[in-house]
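> dropping a prediction and its sequence here:
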Amino acid sequence: MAWPTPQEYNEAIQNPSTAFSDPELRSGQPVLTPLGLPRPITGGFASVYQMVCAHQRVWAVRCFLRDFGDHQERYAAISAHLAHANLPYMVNFAFLADGIRVGGRLHPILKMEWVEGEPFLNYVERHLQTPGALLDLAQQWVQMAQTLARAGIAHGDLQHGNVIVVQGRLKLIDYDGMYVPALAGRQSHEVGHRNYQHPQRNEALFGPELDHFSTWIIYSSLVALAVQPSLWQQLRGGDECLIFRREDFTNPMQSAALSALEQSGDVRLGRLADLLRGLLTLAPTQTPPIDGQLDLNAMRTRPAAAWIRDHVPGNATAPPRAGASHPAPAWIADFIITPPAVASHPPPGAQWQPRLVAGASALFAIAAWFLFGMGAVGLAAPALLTAVLAAGNTGYLALHYWRTPAVTTRRNVRSRLGAVARQQRTTARELAAAERELAYIRLIQAQQYARIDRLIDQEQQAEQRQLTTQNQRYQRALDDLQVQRHRLQQETALTIQRIETRYQERIADIDQQLGALQQSEITAQRRRLEQRRQEFVKEFLSRQKIEKALITGIGPGIKEQLKRHGIVRVTDITTQRLANIPGIGVGRADTLLTWRQRVEELAWQGAPTRLDRRDERDIHHQHERMHAHLTRERERLEHKLTRKVTAAREQAAQRAARLTVQEQQIEERHRAQVAAIRKRHRQQLATLRSERAQVEKQATGFASIVEQEISRLEQTRQRLNWEHAALTAELDRQPEADFPGFVRRALLPR
C-alpha cells in the first residue's frame, strides 16, 4: 500500500470533518498559511500540523511519511511506560491507528499536546551573554538525563529540534525513536541527527545507552558556550547544530570545534576537548552516562579519567590483580582522602624484647623454686612469684601485641570501616527520607494540578456552553434573515413574473398582429380585386338591354311584353319573374336564362384580373399605418414592462439592503457578546493558569532542591560504597595478627 505524501496529507486536512476519526480533531481547524492552506512542519519521518479544537485546545498531529509496521506496538509500549514514569519532561500524546483518511484509506497518526515554548537553538542564542542561564540549562540537562536513565528511558534522537524550553524548563518532543524496556530486543527505525550522534551508531543500537553520546555533546556545548560565547559565531552555531558537527566526530584530529576549544586559552575548555576526544575513542555502547560532576572550575591537569582508559581498546596498562577493587571514576578521586601507608614491619630489635623479658622472668621463677627446694622459702612464695611473673609477661606481651603496627593498622581500618558503615546507614536514611519528600511534593503537585485542571475544565465547559447558546441564537437570527431573503426573492420573482406575463401577453398579441399584417394586406388586395370585378360585371350587365339584344326566338312582341312587366335589362331576367308573365312559356324562359348566362360569362371574361396601382397603393399605405401603430404600441408596452420590472427589483434591493444592515447589526452584536463571554472566562482561566504556574514553580523549586539533595546523597553513597570496598580490600591485604601466633613468634626463635 502506497504511503501518503505531504501533499496528500495537506489536501486531506483541509477538510477535518471528513479526514479525522477522532471526534475532537474532526471539530477542529488547522492553522493556515497566508494562502489559506494548512501549514505543516515537515521532517524526515512525519509532517506535523497544528490543530485548534474545542475549548481552544491545541494539538499537534503527526502524520507519518513512512510505514514501519510496528508503529502501534511501539507507541503502546512507550505510552504505558511514560504514563507510569510520569516525567515532567514529556508531553501527553495518543496513537490513533486509524486516525486519518487519505485517498479512501485509513492511516495512523499521533495526537500530541501542542507545547508553546521557545526552540532550543533560539533560547541558547538569546542567552549567549548570560552564562548563568546556560549553566542552569546544562544542569537541567544533566538532571533530565539522569531522570530518564533511572526510568529506563532513552529518547533516541536528542537534538535541538526535539527540545523546547517552556518557561525556562526542558520539554522533549518526537518519540518515534524512543527506547523503553518493553522494546528491548528490537532495532531502531532511525539513527538520530547526524550532528549529535556517535559516528558508529546504527539501527542495531537500541538500548538504555542510546542517549549517552548525544547527552555529552549537548552538555559540553552548553558549558563551552557559557565559558566562551564567541564560539557560537566562530563555529557557526545555530546551523543545524550547537557547536559540533558530524565531521568533528568522524575526524577528531582535524576537528575545528575541538581545536577551537584547545586554542581558546582557557584550561577548562582544553580539558573539555580532552574529555570529548576520550569519548570518541569508545564504541557507542561503551560511552558512559553523564554523571554531572564535571567541575570545570576545579579541573587539574591530569591524565584522562580512569573510566575512559578502562574502555579504550588495546589499553596497555596492566590489569588489576585478583581481589583488587575496581578503580573509581576520576571525579570520585577528588573526594577521597587516601590514608597514609602504615609500615607493616616492626622496628629493628623490637622482636627481642619479649624474649628478654620472658627469659628474665623464667630465671626469677627458677630461682624461687630452687630456694623452695632448698627449704629456704615456703611453697607460697615461689607459687605467688610464678603467678605474678606469668601474669606480668602475659600483660607485657598483650601490650606489645596491641602496639604492633599490623594490629594497629587493622584496628584503624576496622574503626574506619565502622565509621563508613554508620555514614552509609545515615546516608541511606537521609536518601530514603529525601525520596519520600520528593514523592510527597510530586503527590501534592499532582493533586493541585488535578484540582486546578478540573476547575479549568469546568470553566472551559461553561464558556463553551455559553458560546454554544450564543452561537445558536446567532444562527437562528441568521436563519430568520435567510428565510426573509428567500421569501423576498420569491415575492420579487412572482411579482416580476406577473408583470411580465401581463405585458408579454399583450406584446405577443401585437407580435401576432404584426406577423399577420402582411397576409392581411394580400387578403385585402384580393377582396378589393373581387370587389372591382363584381363592380365591372354589375356595370356591364346594367348596360345590356333586352330590346337591343338579338335573342333567338324572342321577337319584338315578346320584348315589349317583357318591358311591360319591368324586365328591361339582362339583370332583370330571373326564373320567378318570367314565370309570372303570360305568353312566356318554358322554352322562351330557358332561352332568356341561357342568354343571361352567356352575357354574364362574357362580363366576367372582360372583368379586370389585377388591381390598378391606386388601389394597391391605398391598401399598402393603410397597412403601413397599421404596422407603425402596432410597433409603437409594442415599444410602449416594452418600455412600460421595463419600468415595472425595474421598480420591482429596486424595491426588492431596498428590502434586501435593509436585511443586510440587520445582518451586520446581528453579527456585530454577536461578536461583542462572544468577546464579552470570552473575556469573562479568559480572566478566570488566566487566574487559574497563573495559580497552576505558581504551583508548578513552587513544586519545581522544592523538587529541584530535593533532587539536588538526592543527587548529593547518591554521590555520597557511591563515595561511601567505594570507601567501604577500598577499606575491606585493605583489611584483606593485611597479614594475620592473632595473639597466640604473636606469642609463638615472640618467644620461639625461627
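All right, it came through fine.

> alpha carbons only for contacts and neighbour counts from here, please
OK.

> quick check: which element contains Arg62?
Taking DSSP states H and E as the criterion, Arg62 maps to strand 58-64.

> actually Leu731, not the one I wrote
Using DSSP H and E, Leu731 maps to helix 613-733.

> the helix or strand immediately after that helix in the chain - contacts with which helices or strands?
Using DSSP H and E, the helix or strand that follows helix 613-733 in sequence is helix 739-747. Counting contacts by 3 or more Cα pairs under 8 Å, 6 or more residues apart in numbering; DSSP states H and E, helix 739-747 is packed against helix 353-374, helix 380-402.

> how about those helices in a markdown table, adding mean neighbour count and distance to Ile100?
Output for the helices and strands packed on helix 739-747, formatted as a markdown table (neighbours: other Cα atoms under 10 Å; distance: least, Cα to Cα, whole Å):
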| stretch | mean neighbour count | distance to Ile100 |
| --- | --- | --- |
| helix 353-374 | 16 | 95 |
| helix 380-402 | 15 | 84 |
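
> including distance to Gln605, could those go into JSON lines?
As requested, the helices and strands packed on helix 739-747 are exported to JSON lines (distance: least, Cα to Cα, whole Å):
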{"stretch": "helix 353-374", "distance to Gln605": "196"}
{"stretch": "helix 380-402", "distance to Gln605": "184"}
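
> which one of these lies closest to Gln72?
Closest to Gln72 of the helices and strands packed on helix 739-747, according to Cα to Cα: helix 380-402, at 71.7 Å.

> so which elements touch the closest one?
Packing partners of helix 380-402 (3+ Cα pairs under 8 Å, 6+ apart): helix 353-374, helix 739-747.

> and the strands in the protein?
Using DSSP state E, the strands assigned to the chain run over residues 29-30, 40-42, 46-52, 58-64, 93-102, 105-113, 118-119, 163-166, 169-172.

> including distance to Ala224, could the ones you listed go into a markdown table?
Output for these, formatted as a markdown table (distance: least, Cα to Cα, whole Å):
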| stretch | distance to Ala224 |
| --- | --- |
| strand 29-30 | 40 |
| strand 40-42 | 31 |
| strand 46-52 | 33 |
| strand 58-64 | 34 |
| strand 93-102 | 35 |
| strand 105-113 | 33 |
| strand 118-119 | 20 |
| strand 163-166 | 19 |
| strand 169-172 | 19 |
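
> now distance to Asn10 and mean neighbour count too, for the ones you listed, in JSON lines please.
Converted to JSON lines, these look like this (distance: least, Cα to Cα, whole Å; neighbours: other Cα atoms under 10 Å):
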{"stretch": "strand 29-30", "distance to Asn10": "10", "mean neighbour count": "22"}
{"stretch": "strand 40-42", "distance to Asn10": "8", "mean neighbour count": "16"}
{"stretch": "strand 46-52", "distance to Asn10": "9", "mean neighbour count": "23"}
{"stretch": "strand 58-64", "distance to Asn10": "10", "mean neighbour count": "23"}
{"stretch": "strand 93-102", "distance to Asn10": "10", "mean neighbour count": "18"}
{"stretch": "strand 105-113", "distance to Asn10": "14", "mean neighbour count": "19"}
{"stretch": "strand 118-119", "distance to Asn10": "24", "mean neighbour count": "16"}
{"stretch": "strand 163-166", "distance to Asn10": "25", "mean neighbour count": "20"}
{"stretch": "strand 169-172", "distance to Asn10": "26", "mean neighbour count": "18"}
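
> another structure for you, compare them:
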Amino acid sequence: MGPATGSQRRFPSGAEYAEALQHTQLCFRHPELKGARPELTGLGLPRPISGAFASVFSLTSPSSGRRYAVKCFTRHVPDQERRYEAISSRLALLDPAELSQPWNLGFEYLPDAISVGRERYPVLKMEWAEAVTLSSWLDDNHADRIAVDRLADRFEELIRDLADHQIAHGDLQHGNLLVASDDTLRLVDYDGMYVPALAGLGGTERGHRNYQSPLRGNDDFGADLDRFSAWVIFLSLKAIASEPALWSRLHEPSGEFLLLTEDDFTSPAGSARLQTMLTHPDRMVSGLADQVRTLACQPLDMLPPLTLAVPRQSPAATVITDTTAHSGAAAPSTGGLPGWMAGHVASAASPTQPAPSVASPDRFEVRTPLDVAVAVVWPLMLAVTVLALVVGLSTAPFGPAVPVFAAAAFSVFGRARRTERAQARAVLSGLTAELDQLDDPVKAEGKLRKDRAKFDAAEAKRTADHPRAQSKLTASYHGELQQIEKRRFRRRQELDKKIAGLSEERGKALRTALATRQSAYVRERLGRRLIAQNPPHGIGPKLAARLAAAGVRTAADFTGYRTVHNARYDSVGAELVLSNGRRIDVEGIGEARAMALDAWRRQLVAAAEAVQPTELTAQERQSIDQGIEVRRARLTAELRSVDAAAEASRTKAQKELEDGQARLTRENTLAGDRARRHRQEFSRRAVTLQQNSVRHAALSSAAETAEAHQRRLSLVRYLRFLYTGR
C-alpha cells in the first residue's frame, strides 16, 4: 500500500470498488477472495451496502464456498491497521463459553487485498452473519411482547459481556445490532471499537447521532463509550415490550432511530416522544425514560453503566407484567436513578439536597402562666367595661373602652411571648435566608444557556477553522511544490540549452583559433618585409628612414592610411594608421606615397594569405575539445545539482508541512481537551442547576408553608386557644 500523498491518502469510492469487483479474479490476491462471486444487483453489478466511510460487499469464496462480508474503505482512518490488529487480538481471546451469546464475528484485516486502478487498498474480511438489523426485526416482531422483552434482556447481557472485558463498540445502533434466527444478537462494524490496547488513541468517529450523548466529542474514546447508547436502546426495547403500539406511534418507517432521536436528548423539555415515555403507566418505562433524560446532560465519564442498574436474573425470572399493574407514577429517583432501581445500584449522579426538615408550628400547644393571666384579664376587663357603662362613667376621661384596649394589648403581648411564634419566625427567616443564598433558577438557566451557546459557537468556529487551516497548509505546500518545479524546469531548460549549444560553441572556438593562427601567420610574414630593404614605388632611403623613426619599419607596423585636408595650404595629405590604431603624419608622405605604401602592403598580405595554414594542429584541436568537455562536465554536474536542490527544497517543504500539521494537531488536541473540560463543566453546572432548582422549589414551597403557618398563629386563634385549648 503506497503512502498517502499530502496529508491523507485518497481512497476509491463505492462505485469504483463495485467496478473492480466485477473481476475478482484480477483485483484480489487472497486465495479465498480471488475469483469470489459477489452478490449482484438487478443490473448485474456487485451490490454494495454503503455506509459513511465504507462499502460492504457480499462475496462467496470459490475455494471454501463460505460467504464473507468484505468491507472496502472509502476514507482514510488514522492507525487503521494497528487498530484492527488490536481489536482482532482482543476478540480472539474471548472464550465463547463465557459469553452470553455469539455476538462477536471473526474478521481478518488484509492490508493490500484489492486492486483498484493502479493502486492496492486494504479490506476487512468478516464472517457473513445470517441475521437482520434490529429495526427490521422490530418491524416484524414488535407485537410479540415476550420476544421483545427477551431481546432486551439479551441486549443487556451483551452490554454486560462488553463491560466485563473492558470493550466498547463505539457505535451501538439499530444498523450495527443484528438479530439472528435464534433471537440472539450479533455485533458488526468494529471501526470505532475500543479495546484496552488502544488506550491513549483518539476516536475515529462519534457514532450515530440518534444514539449518542449530546456531550460526546470527537476525542472521547474509552470503555464508557457505549453507556448512553446502551440506556437508549434498552429503554426502547423495554418500552416496546411494555406497549407494542409505541413502535407504530413513535417510530417512523425506515427511520434512522428506534423510539428517540437526537432532538429528544438535546431538548428533552420539548420532546413529545420522551414525554410519552416519562408519563408512561409502566413504572420501569417511565423510570428508564427519566434516567435517559438525566444522563443526556452529564459527561460520559459520569454515566452509570447499564450493567449495574439491571441486576442479574435467571431466564425464568423474566415475566412481562401487564401495564395495568403499574398505573402509578414512577417513584422518585434516588441519586439520579429511577425508583425501580433502588437497591440495585449506588447513585451515579450527585444526590440532590434534601428539602428543609424543620417544621414550622401552625398551632399553639401548651398554655403558660402568662396565657392563663391573659385568659383571666379578658373577663375582668369586660366586667369593668360593663360596670362603667352601668354606673355612667362613659364621660370619664378614658372612656369605657379603655379596659378592652388594655386586654387586647395584654393579649398581643402574651401571643408575642409564645415559643410557636418565635419558632415560626425563625423557620421563615431561615428559609428566606437560604433562598437568598441560592441563585434564581431562571436567571441561572438563562446564563448557562447563554454561556453554552457562546461556547457552542466558538467550538463550531474552531471545528470549522481546523480543517480550513489544514487545507490552507496543504495548499501552501502544493503551491511551494509547484514553484520548486517551475524553478527546476527553468534552470534545467537553461542548462540543457547550454549543453546543446556546446557543439556550436566548439565549432566557433575552432574557427576563432584558426583565424587567430592565420592572422598571426600573416602578421609574422609582414613583419619580415622591411620597407628599407624592399621599398615601394616612390619611397626612397630618406623616406624609409623617416618612416622607421616614426615606428613604421615593416609592412606589419601599419594597416593603411587616412586622407586629411590641409586648410593652410589648401591641399590633401595622408596619415598612416599604425597597427595599434594610432595615426601618424610622416613628412614627405602625401596621399600618393601613402597609396603606394598601402598597395605594397596589400600585395604582401595577399601573398601571405595564399600560403597561410588552413587547419589547426591536433594539439590545438585537443586543447579546445578538452575545454569544451570541461564545460560540458560542469554543466552536467550543475544539472544534477538542480535536481538535488529541488529534492532538498521538496523535503524541506514536506518537513514544514508535517511540522505545521503536527502543530495544528497539537493545538486542536489541546483545544479539544479544553472543550471537553468545558463540556464537563457545563454538565456539572446543569446538574447543579437542576439540583438547585429542585432545592429552590422545595425552599419556596416550605417558605410559603411557613408563612401560612405563621398566619395561622393569629390573635384570634390565640384567644381561641386560651379558652378552648385548640
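Yep, that arrived. Computed from a prediction, not measured in an experiment: that's the story for all the values here.

> can you pull the TM-score for these?
Aligned and superposed, the two chains score 0.42 in TM-score terms (TM-score structural alignment, normalised by the length of structure 2); 318 aligned residues with a Cα RMSD of 2.3 Å.

> just to revisit the earlier point, what's the closest of the helices and strands packed on helix 739-747 of structure 1 to Gln673 of structure 1?
With Cα to Cα as the measure, helix 380-402 is the member of these nearest Gln673 of structure 1 (95.0 Å).

> now do that closest one against helix 353-374, angle only.
Going by axes from the mean of the first three to the mean of the last three Cα atoms, to 10 degrees, helix 380-402 of structure 1 is angled at 170 degrees with respect to helix 353-374.

> mind listing residues that contact helix 380-402 of structure 1?
Helix 380-402 of structure 1 is contacted from outside by 354, 357-358, 361, 365, 368-369, 372, 407-408, 739, 742-743, using Cα atoms under 8 Å, 6 or more residues apart in numbering.

> do that again at 6 Å, thanks
With contact meaning Cα atoms under 6 Å, 6 or more residues apart in numbering, helix 380-402 of structure 1 is reached by Ser361, Ala365, Ala368, Trp369.

> could you point out the longest helix in structure 2?
Ranked by residue count, the top helix of structure 2 under DSSP state H comes out as helix 618-712.

> and it, what other elements does it pack with?
Applying 3 or more Cα pairs under 6 Å, 6 or more residues apart in numbering; DSSP states H and E, we find helix 618-712 of structure 2 packed against helix 419-437.

> identify each buried residue in the helix it packs on, please.
The neighbour-count check on helix 419-437 of structure 2 (16 or more other Cα atoms under 10 Å) flags Glu420, Arg421, Ala422, Gln423, Ala424, Arg425, Val427, Leu428, Gly430, Leu431, Glu434, Leu435 as buried.

> ok, stretch 592-602 of structure 1 next?
Leu592, Leu593, Trp595, Arg596, Val599, Glu600.

> max pairwise distance over the residues you listed: which two?
Spatial extent of those (Cα to Cα) is set by the pair Leu592 and Glu600 at 12.3 Å.

> one step back: same list (the contacts of helix 380-402 of structure 1) but as JSON lines, adding distance to Asn412 of structure 1.
Formatted as JSON lines, the contacts of helix 380-402 of structure 1 follow (distance: Cα to Cα, whole Å):
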{"residue": "Ser361", "distance to Asn412 of structure 1": "33"}
{"residue": "Ala365", "distance to Asn412 of structure 1": "38"}
{"residue": "Ala368", "distance to Asn412 of structure 1": "42"}
{"residue": "Trp369", "distance to Asn412 of structure 1": "44"}
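
> closest one to Leu514 of structure 1 out of these, please.
In terms of Cα to Cα, no member of the contacts of helix 380-402 of structure 1 lies closer to Leu514 of structure 1 than Ser361, at 172.2 Å.

> so who does that closest one touch?
The contact partners of Ser361 of structure 1, taken as Cα under 6 Å, 6+ apart, are Leu389.

> how close does it get to Ala367 of structure 1?
10 Å (Cα to Cα, to the nearest Å).

> anything in contact with each of the two?
With contacts taken as Cα under 6 Å, 6+ apart, Ser361 of structure 1 and Ala367 have no neighbour in common.

> pick the one among the buried residues of stretch 592-602 of structure 1 closest to Ala672 of structure 1.
The closest of the buried residues of stretch 592-602 of structure 1, once distances to Ala672 of structure 1 are taken by Cα to Cα, is Glu600, at 103.5 Å.

> and that closest one, how far from Phe540 of structure 1?
According to Cα to Cα, Glu600 of structure 1 stands 9 Å off from Phe540 of structure 1.

> any idea which element the closest residue to Gln661 of structure 2 other than its chain neighbours lies in?
Distances taken as Cα to Cα, 6 or more residues apart in numbering place Gln470 nearest to Gln661 of structure 2, at 6.8 Å, with adjacent residues excluded. Per DSSP H and E, Gln470 of structure 2 falls inside helix 441-500.

> following element in sequence after that helix, please.
Downstream of helix 441-500 of structure 2, the first helix or strand assigned by DSSP H and E is helix 502-527.

> returning to what we had before: and the helices and strands packed on helix 380-402 of structure 1 as a markdown table, adding distance to Arg614 of structure 1?
Output for these, formatted as a markdown table (distance: least, Cα to Cα, whole Å):
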| stretch | distance to Arg614 of structure 1 |
| --- | --- |
| helix 353-374 | 185 |
| helix 739-747 | 176 |
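
> quick one: contacts of the strand holding Arg62 of structure 1?
Strand 58-64 of structure 1 is contacted from outside by 45-52, 109-114, using Cα under 6 Å, 6+ apart.

> most widely separated two among those residues?
Across these, the longest distance by Cα to Cα is 22.9 Å; it joins Phe45 and Val52.

> rewinding a little: right, so of the helices and strands packed on helix 380-402 of structure 1, which gets closest to Glu530 of structure 1?
With Cα to Cα, the closest approach to Glu530 of structure 1 among those belongs to helix 739-747: 176.1 Å.

> for Phe234 of structure 2, which non-adjacent residue is closest in space?
Using Cα to Cα, 6+ apart, the closest residue to Phe234 of structure 2 is Ala152 (6.0 Å).

> what's the separation between the one you found and Ser136 of structure 2?
15 Å.

> okay, the two: which has more neighbours?
Relative neighbour count places Ala152 above the other of Ala152 of structure 2 and Ser136, with 21 against 16, counting by other Cα atoms under 10 Å.

> that one contacts Ala239, doesn't it?
No. Between Ala152 of structure 2 and Ala239 there is no contact under Cα atoms under 6 Å: 9.8 Å.

> for Phe489 of structure 2, the count of nearby residues, please.
When counting by other Cα under 10 Å, one arrives at 15 neighbours for Phe489 of structure 2.

> verify the stated contact: Ile114 of structure 2 with Leu26.
No. Contact between Ile114 of structure 2 and Leu26 fails when scored by Cα under 6 Å: they sit 8.9 Å apart.
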